[in-house]
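S.K.: Sequence and predicted structure below; questions after.
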Amino acid sequence: MTITLQYTNVTVNNVDEAIAFYRDGLGLDVRNDVANGEFRWVTLGSPDQTGTEIVISEPHAGRSQADGDALQELLLKGQLPMLVFRTDDLDATFEQVRATGAEVLQEPVVQPWGPRDCAFRDPSGNMVRINQSS
């Protein structure tokens, strides 16, 4: 038996701003853009990693009003789980993401636990860390 990760979800306030960050800053490809009423679900993935995609959507997309409101509150507080990416050139990736105007939380640094990494907030406030691959 084998098992692999196919999708992970990222909640955002504005799908178009998120696309610009993840596509232009991180170099992900838009693979799917599906509208359903007033909401959209967009999947993005790395050209170097087929079969794994990030699904971005707004807090109320496919959820009850109460659940969407609760998720929106957590998003506004910056309390949703972070994403961690890996790159073979941290400095170049850092500069590419910074060029999008993303909020820099941490410039590239070697962490006490081992990896060299940096951190940003996407336009909705989600923390995105990027590690240098060894």
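M.R.: On my side now, so go ahead.

S.K.: can we go C-alpha only for contacts and neighbour counts from here?
M.R.: Noted.

S.K.: if we look at the longest helix seen in the chain, which residues are touching it?
M.R.: When the chain is parsed with DSSP state H, its longest helix is helix 65-77. Helix 65-77 has contacts (CA atoms under 8 Å, 6 or more residues apart in numbering) with 11-12, 59-61, 80, 124-126.

S.K.: Return the subset of these lying in strands.
M.R.: Cross-referencing the contacts of helix 65-77 against strands under DSSP state E gives residue 11.

S.K.: Narrow the contacts of helix 65-77 to just the buried residues.
M.R.: Among these, those classed as buried by 16 or more other CA atoms under 10 Å are 11-12, 59-61, 80, 124-126.

S.K.: ok, and here's another one to check against it:
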Amino acid sequence: MKIRLTTIYVDDQERALRFYTDILGMAVKADFSNGPYRWLTVISPDEPEGTELQLALNDNPAAKAYQQAMFQQGQPAVMFYSDDIKGDHERITARGGQFSMPPTEVTGSTIAQLNDTCGNLIQITQLARW
């Protein structure tokens, strides 16, 4: 088995699309509507056949409560891995991303967190080289 799709809820799909493509540098994999529903996914340009991240509209009360609680507790909704977290931090900051935690060394890795402007915290992790 493989993981092909994971979902995060966003409070605005257009704003999320701009953040994940313009700020983080991801690419659109799918974007189509069926009536009022929009299926929107992005991927890493480094892995065009890799795992898709669905940016689902947060119109489900249970999902919205979960999303808000995770954000208030400072828990990331998703984690991305980087081979150059300091370079990614500089690139994302230059594009307007706002980090709540700059690259910080912790046991076994360096992590950074930023707000996706759509109700989620995003963690970027670079594993330590042993």
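M.R.: The structure has been received and is ready for your questions. All of these numbers come straight from a predicted model, not from anything done at the bench.

S.K.: Drop the TM-score for these two in here.
M.R.: The TM-score (TM-score structural alignment, normalised by the length of the second structure) is 0.83; 124 aligned residues with a CA RMSD of 1.9 Å.

S.K.: related to what we said a few turns ago, give the buried residues for the next helix or strand along the chain from the longest helix of the first structure.
M.R.: The C-terminal neighbour of helix 65-77 of the first structure among helices and strands, as given by DSSP states H and E, is strand 83-87. Buried positions in strand 83-87 of the first structure, judged by neighbour count with 16+ other CA under 10 Å: residue 87.

S.K.: same question, stretch 90-105 of the second structure
M.R.: 92, 97-99, 102-103.

S.K.: could you redo those residues as TSV and give each row secondary structure?
M.R.: As requested, those are exported to TSV (DSSP: H, G, I helix; E, B strand; the rest coil):
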residue	secondary structure
92	helix
97	coil
98	coil
99	strand
102	strand
103	strand
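
S.K.: Now the two most distant members of these.
M.R.: 97 and 103 (13.5 Å; CA to CA).

S.K.: The residue mapped onto residue 28 of the second structure from the first structure: what's it in contact with?
M.R.: Matched across to the first structure, residue 28 of the second structure falls on residue 30, judged by TM-score structural alignment. Each residue near residue 30 of the first structure by CA under 8 Å, 6+ apart is listed here: 19, 23, 42-45.

S.K.: Can you state the mean residue-to-residue distance of the helix or strand where residue 30 of the first structure lies versus the second structure?
M.R.: Using DSSP H and E, residue 30 of the first structure sits within strand 29-36. For strand 29-36 of the first structure, the mean deviation from the second structure after alignment is 0.9 Å (mean CA distance after the TM-score superposition for the first structure).
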